[in-house]
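Enquirer: what's the 3D shape of this:
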Amino acid sequence: MTKSSRIAELLAITSRLIACMEREVELLRNLKPQELRQLQSDKMALADAYRAFALALREPAPESEAVDDVLRQELVEATERFQAAVQDNLRALRAMRDVNERVMRAIVHALEEPRAQVTGYNSRGVLTKSRRQAAMGPVAVQQRA
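Expert: The predicted model follows:
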């Protein structure tokens, strides 16, 4: 495979990977995590292919094999778009992780606080207090990074 054909393949993979990450950000923003599973496996496969082609381009090429300047410039521009897409993707994933952590902390806090003391009204219409303790014991939450 020539260096030019490797660059052309890398450009195609980069475009598909950028589109995949943009779709992932869109799904995260629209709160559709159920659709992310297949997309993430596609993203991993594309990332592996990207890594393989990028490493192959680092191999020394014969001096007779020159790469067209237009193709080289396309690769530079695609790499810049790719880096921007990676940053957007990372921001969206971190934001979703932060939201999930806050929700889990709120749930744990709600489970840990004692049950409300007021349980209802007596026959005279006066608020009564519960003599019971909270029914819930300690709770642990599994966290994934």
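Enquirer: Please count neighbours and contacts with C-alpha atoms only from this point.
Expert: Noted.
Enquirer: need the contact list for Ala116.
Expert: Under the criterion of CA atoms under 8 Å, 6 or more residues apart in numbering, the neighbours of Ala116 are Ser130.
Enquirer: how does it look with 6 Å?
Expert: For Ala116, the contact set (CA atoms under 6 Å, 6 or more residues apart in numbering) is empty.
Enquirer: Could you also give me the structure for this next sequence, so I can compare it with the first?
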Amino acid sequence: MSTGLKTKEFPETNVHSVIATVKGLVSVMTREVELLRAMQIKEMGLLQQEKLTLVNAYEQGTSTLRNDPSFMKHLDPLLKSELRDVIQQLNVTVKENETALLAAKTSNERLMQAVVEAVQQQKSKNSTSYSQTGVLAAQSAQSAQTSTPMHLNQCL
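Expert: The predicted structure is shown next:
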């Protein structure tokens, strides 16, 4: 039996499949939000393949439902309500995920900027240049602070 025939004969089967897919996607995205908030970015990589698989299944399932909108007229009201509820929950989770991603991105950008500034400050402190007298500027500044007023008699 082909998928198209199966869907047309039993749209409830496809709706149940979409509902299960959405629930799985919400679960994965909720875990992703938790990892983002905990700044455990490396662990998110493990979720990406599962998320991609679920997104593809969701796209396929919903496109099949969109291609035959008449089934909604005959769909059990409880199943229709459950479908709406999980889609609404998915929309909320997607917004939370987006917010967490933006926050993590902003935080990482600030951290990187702070690191760059610290490195630049350290470089400027350690950079050496020579004065007009051929003395290192850092040594010249240091000796100016610690020098004592004394004159050496060079006649000896």
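Enquirer: Please state their TM-score.
Expert: The TM-score (TM-score structural alignment, normalised by the length of structure 1) is 0.74; 120 aligned residues with a CA RMSD of 2.2 Å.
Enquirer: buried residues in stretch 22-33 of structure 2?
Expert: By neighbour count with 16 or more other CA atoms under 10 Å, stretch 22-33 of structure 2 contains the buried residues Val22, Lys23, Gly24, Leu25, Val26, Val28, Met29, Thr30, Glu32, Val33.
Enquirer: Out of the residues you listed, the closest to Pro69 of structure 2 would be?
Expert: When these are compared for distance to Pro69 of structure 2 (CA to CA), Val22 wins out at 18.9 Å.
Enquirer: Could you look up the SS state of the equivalent of that closest one over in structure 1?
Expert: If you follow Val22 of structure 2 across to structure 1 using TM-score structural alignment, you land on Thr14. Secondary structure assignment for Thr14 of structure 1 (DSSP: H, G, I helix; E, B strand; the rest coil): helix.
Enquirer: Quick one: map Thr13 of structure 2 onto structure 1.
Expert: Matched by TM-score structural alignment, Thr13 of structure 2 corresponds to Ser5 in structure 1.
Enquirer: For the helix or strand hosting its match, give me the average deviation versus structure 2.
Expert: For Ser5 of structure 1, the host element (DSSP states H and E) is helix 3-29. Once superposed with structure 2, the aligned residues differ from helix 3-29 of structure 1 by a mean of 0.6 Å; criterion: mean CA distance after the TM-score superposition for structure 1.
Enquirer: At the geometric centre of structure 1, which residue sits there?
Expert: In structure 1, the centroid-proximal residue (CA atoms, centre = their mean) is Leu93; its distance is 3.4 Å.
Enquirer: Kindly provide the distance from that residue to Leu27 of structure 1.
Expert: As judged by CA to CA, to the nearest Å, Leu93 of structure 1 and Leu27 of structure 1 stand 11 Å apart.
Enquirer: what's the following helix or strand after the helix or strand where Leu101 of structure 2 lies?
Expert: Element membership of Leu101 of structure 2 [criterion: DSSP H and E] is helix 77-126. Toward the C-terminus, helix 77-126 of structure 2 is succeeded by helix 137-146 as the next helix or strand (DSSP H and E).
Enquirer: Give the buried residues for that next one.
Expert: Quick answer for helix 137-146 of structure 2 (16+ other CA under 10 Å): Ala137, Ala138.
Enquirer: Same question for stretch 25-36 of structure 1.
Expert: Val25, Leu27, Leu28, Leu36.
Enquirer: Which residue range of structure 2 does it align onto?
Expert: Using TM-score structural alignment, the residues of structure 2 aligned to stretch 25-36 of structure 1 are 33-44.
Enquirer: what separates Asp42 of structure 1 from Ala110 of structure 1, distance-wise?
Expert: 38 Å.
Enquirer: quick one: which of these two has more around it?
Expert: Asp42 (16 against 11; other CA atoms under 10 Å).
Enquirer: Thank you kindly, that will do.
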